[in-house]
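Student: dropping the sequence and predicted coords here.
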Amino acid sequence: MRKIGLIGGLSWTSTARYYQIINQAVARARGGLSSAPVLIESLNFADVARSASADDWDSASRELIGAAQRLETAGAETLLICANSMHKVYDAVAAAVGVPIIHIAEVVGDKMNADGVKSAALIGTRNVMTEKFYRQRLVAHGVSLLPADMKLADRIDTIVYDELVLGKATRESERFMKSELTDIAKQNVQAVILACTELEMIVDVKANVLPIYDCTNIHAMAGARFILSE
């Protein structure tokens, strides 16, 4: 099996989910006691989040570049950045290493394209919902996106950074997301893109009116396929 590297700690809760999904996929494919050869560079999210919130993306980029280079040196053959929002610095990180980095929006776009989905609502933290670095890659796959809902983006930021990254999943936030997804289903879209690696903690991706493309699962499974590829 091929070895991959995870740039994690963005937050630790979602990194744990990546590790679980990848190992479960490898175990299913290989059977027995098989598990995945994975390297994890778990960053201090407090440092990275501080850079992002202060709009100091150069500092965030340096943190991720350092992690990527250490993983490459340790033998990782491809890398995953285990956060949607941190793909804002994807290009800089990818240019700093000699191994490929699997882009989360690219694999989500590929799957939606294969499924024939042409319209969707993008749900995530503010920078993912509003900025071009993420939206443009999905649009390039032929997916038309609803305009960003700024009130929803602000509420999701609060839920993610005050609760989910700390490992807290409240009933109030679960009810809020269920209500929002019900409202989105009334609009002219075919699917919802769950573009925040922590939101799976409060959204049942299999029990909604619209199909939900869970970016965490799709991205992690892309990593598992790389591990299992010849």
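Tutor: Done, it's in.

Student: from now on I want contacts and neighbour counts done on CA atoms only, so please keep to that.
Tutor: OK.

Student: now for the top helix by length along the chain, which elements pack on it?
Tutor: With secondary structure taken from DSSP state H, the chain has its longest helix at helix 12-30. The contact analysis (3 or more CA pairs under 8 Å, 6 or more residues apart in numbering; DSSP states H and E) places helix 12-30 against helix 215-228.

Student: span of stretch 129-148 from start to end?
Tutor: End-to-end distance for stretch 129-148, by CA to CA, to the nearest Å: 6 Å.

Student: oh sorry, the question was meant for stretch 21-38
Tutor: Terminal residues of stretch 21-38 are spaced 12 Å apart (CA to CA).

Student: from the centre of the chain, point out the most distant residue.
Tutor: Largest separation from the mean C-alpha position in the chain: G32, at 29.1 Å (CA atoms, centre = their mean).

Student: before we move on, the earlier item: okay, buried residues for the longest helix of the chain please.
Tutor: Using 16 or more other CA atoms under 10 Å as the burial criterion, the residues of helix 12-30 that qualify are 12-15, 17-19, 21-26.

Student: now the helices for the protein?
Tutor: For the chain, the helices defined by DSSP H cover 12-30, 45-53, 57-73, 90-95, 104-115, 126-130, 132-139, 150-162, 171-185, 215-228.

Student: redo those as a markdown table? Include distance to A207.
Tutor: Shown next, in a markdown table, are these (distance: least, CA to CA, whole Å):
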| stretch | distance to A207 |
| --- | --- |
| helix 12-30 | 19 |
| helix 45-53 | 31 |
| helix 57-73 | 35 |
| helix 90-95 | 32 |
| helix 104-115 | 19 |
| helix 126-130 | 23 |
| helix 132-139 | 24 |
| helix 150-162 | 20 |
| helix 171-185 | 10 |
| helix 215-228 | 16 |
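
Student: which stretch among those comes nearest P37?
Tutor: Across the helices of the chain, P37 has its closest neighbour in helix 215-228 (7.6 Å, CA to CA).

Student: distance between the closest one and the chain's centre?
Tutor: 11 Å (CA atoms, centre = their mean, to the nearest Å).

Student: also this one, for the comparison:
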Amino acid sequence: MKKIGMIGGLSWVSTAEYYRRTNEIMQQAAGGVSSARIVLESVDRQEYVDAVILRRDEDAACQQILTSARALEAAGADFIVITCNDVHRFVPAIQPAISIPFLHIAEVTAAAIAARGLRRVAILGVRKTMEGNFYEQILARHGLEALIPNEGEKTFIHDSIYDELVQNQFRDETRQEYQRIIRALGARGADCVALACTEIPLLLKPEDAPLPAFSTTELHCQAAVARALKLD
């Protein structure tokens, strides 16, 4: 079994879910009382937020993730998963500096959506995910089109993630607003939705979404187990 390197802490809420689901999936796949070989590097979220939000210093944030990636490499990890969607924007800059690969969450998600025969993907996440181009580019390579919420919807989604979800708060009224936003995106042409923040599936289960919904957390954990067992 390969050793999974996990960069967590962004937030601890989704990191705990990653650890739980990766081990549940591993036990189902490998049988018995199997558990995944995981080495976790937990980032200080406050340090990351200070760099990205307060100082707008993307280089400092990238360096923080690179330091964690190198620690996982030194600890013997065979590959790396990041338990946060938007941090994957740093992967192209970091990958050349380490010798082990990242398992990219957007690649895993795009492949799963394409396999279902869906094409127009609404992206829900923090602003850097919704407004950045890494999801759009990866989806396009799989023949998919990204649809982004409007400004008011983006503000609600982003603020709810920072003010509630990463603080382990999940409110019915927030869930209902997500459902309303997804219905609106469907009316604008989306045929599915990527829950592209790893805390969102803790608020809104895919089966409760008005469109076919893809939990990036679940897909990433499944792919990590497959790679650890050399099934991918």
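Tutor: Right, received. Where do you want to start? Owing to the predicted nature of the structure, the values given are computational and were not obtained by experimental measurement.

Student: tell me what angle the longest helix of structure 1 forms with helix 45-53.
Tutor: If you take axes from the mean of the first three to the mean of the last three CA atoms, to 10 degrees, helix 12-30 of structure 1 sits at 110 degrees to helix 45-53.

Student: which one of the helices of structure 1 lies closest to D204 of structure 1?
Tutor: Set against D204 of structure 1 and scored by CA to CA, the helices of structure 1 come closest in helix 171-185, at 8.6 Å.

Student: what about that closest one, how far off from structure 2?
Tutor: Its matched residues in structure 2 lie on average 1.8 Å from helix 171-185 of structure 1 after superposition (mean CA distance after the TM-score superposition for structure 1).

Student: can you name the residues in contact with that helix?
Tutor: The contact list for helix 171-185 of structure 1, computed with CA atoms under 8 Å, 6 or more residues apart in numbering, reads 121, 159, 202-203, 208-210.

Student: if we go to 7 Å?
Tutor: Residues outside helix 171-185 of structure 1 that contact it (CA atoms under 7 Å, 6 or more residues apart in numbering): 159, 202-203, 209-210.

Student: can you lay out these as TSV showing distance to G109 of structure 1?
Tutor: TSV is the format used below for the contacts of helix 171-185 of structure 1 (distance: CA to CA, whole Å):
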residue	distance to G109 of structure 1
I159	26
I202	23
V203	21
V209	21
L210	17
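
Student: could you pick out the buried ones from these?
Tutor: Buried, going by 16+ other CA under 10 Å: 159, 202-203, 210, out of those.

Student: ok, now which ones touch the residue positioned nearest the centre of structure 2?
Tutor: Geometric centre of structure 2, nearest residue: N85, 3.3 Å, by CA atoms, centre = their mean. Neighbour list for N85 of structure 2: 105, 196-198 [criterion: CA under 7 Å, 6+ apart].

Student: quick one: which of those sit in strands?
Tutor: If you go by DSSP state E, the contacts of N85 of structure 2 have nothing in strands.

Student: which one of those is nearest L219 of structure 2?
Tutor: Distance to L219 of structure 2, by CA to CA, is smallest for I105 among the contacts of N85 of structure 2, at 7.9 Å.

Student: skipping its backbone neighbours, what lies nearest that closest one in space?
Tutor: Using CA to CA, 6 or more residues apart in numbering and skipping residues adjacent in sequence, the residue nearest I105 of structure 2 is H220, 5.8 Å away.

Student: what's the spacing between that neighbour and I181 of structure 2?
Tutor: Taking CA to CA, one finds H220 of structure 2 at 24 Å from I181 of structure 2.

Student: residue contacts, V160 of structure 1?
Tutor: Contact partners of V160 of structure 1, counting by CA under 7 Å, 6+ apart, are E198.

Student: alignment lookup: it to structure 2.
Tutor: Aligned counterpart of V160 of structure 1 in structure 2: I161 (TM-score structural alignment).

Student: if we can go back for a sec, quick check: the residue nearest to I105 of structure 2 vs E153 of structure 2, distance?
Tutor: 25 Å.

Student: likewise for R171 of structure 2?
Tutor: R171 of structure 2 sits 17 Å away from E153 of structure 2, going by CA to CA.

Student: next one: V49 of structure 2
Tutor: Distance of V49 of structure 2 to E153 of structure 2, computed by CA to CA: 22 Å.

Student: more crowded one of those two?
Tutor: Neighbour totals were compared for V49 of structure 2 and E153, and E153 leads with 19 against 15 (other CA atoms under 10 Å).

Student: what's the neighbour count on the closest residue to the more buried one other than its chain neighbours?
Tutor: The shortest distance from E153 of structure 2 to any non-neighbouring residue, by CA to CA, 6+ apart, is to I181 (6.8 Å). Residues lying near I181 of structure 2 (other CA under 10 Å) number 21.

Student: and Q169 of structure 2, by the same measure?
Tutor: Q169 of structure 2: 14 surrounding residues under other CA under 10 Å.

Student: and if you look at the one 5 residues further on?
Tutor: Residue neighbour count, defined by other CA under 10 Å, stands at 18 for T174 of structure 2.
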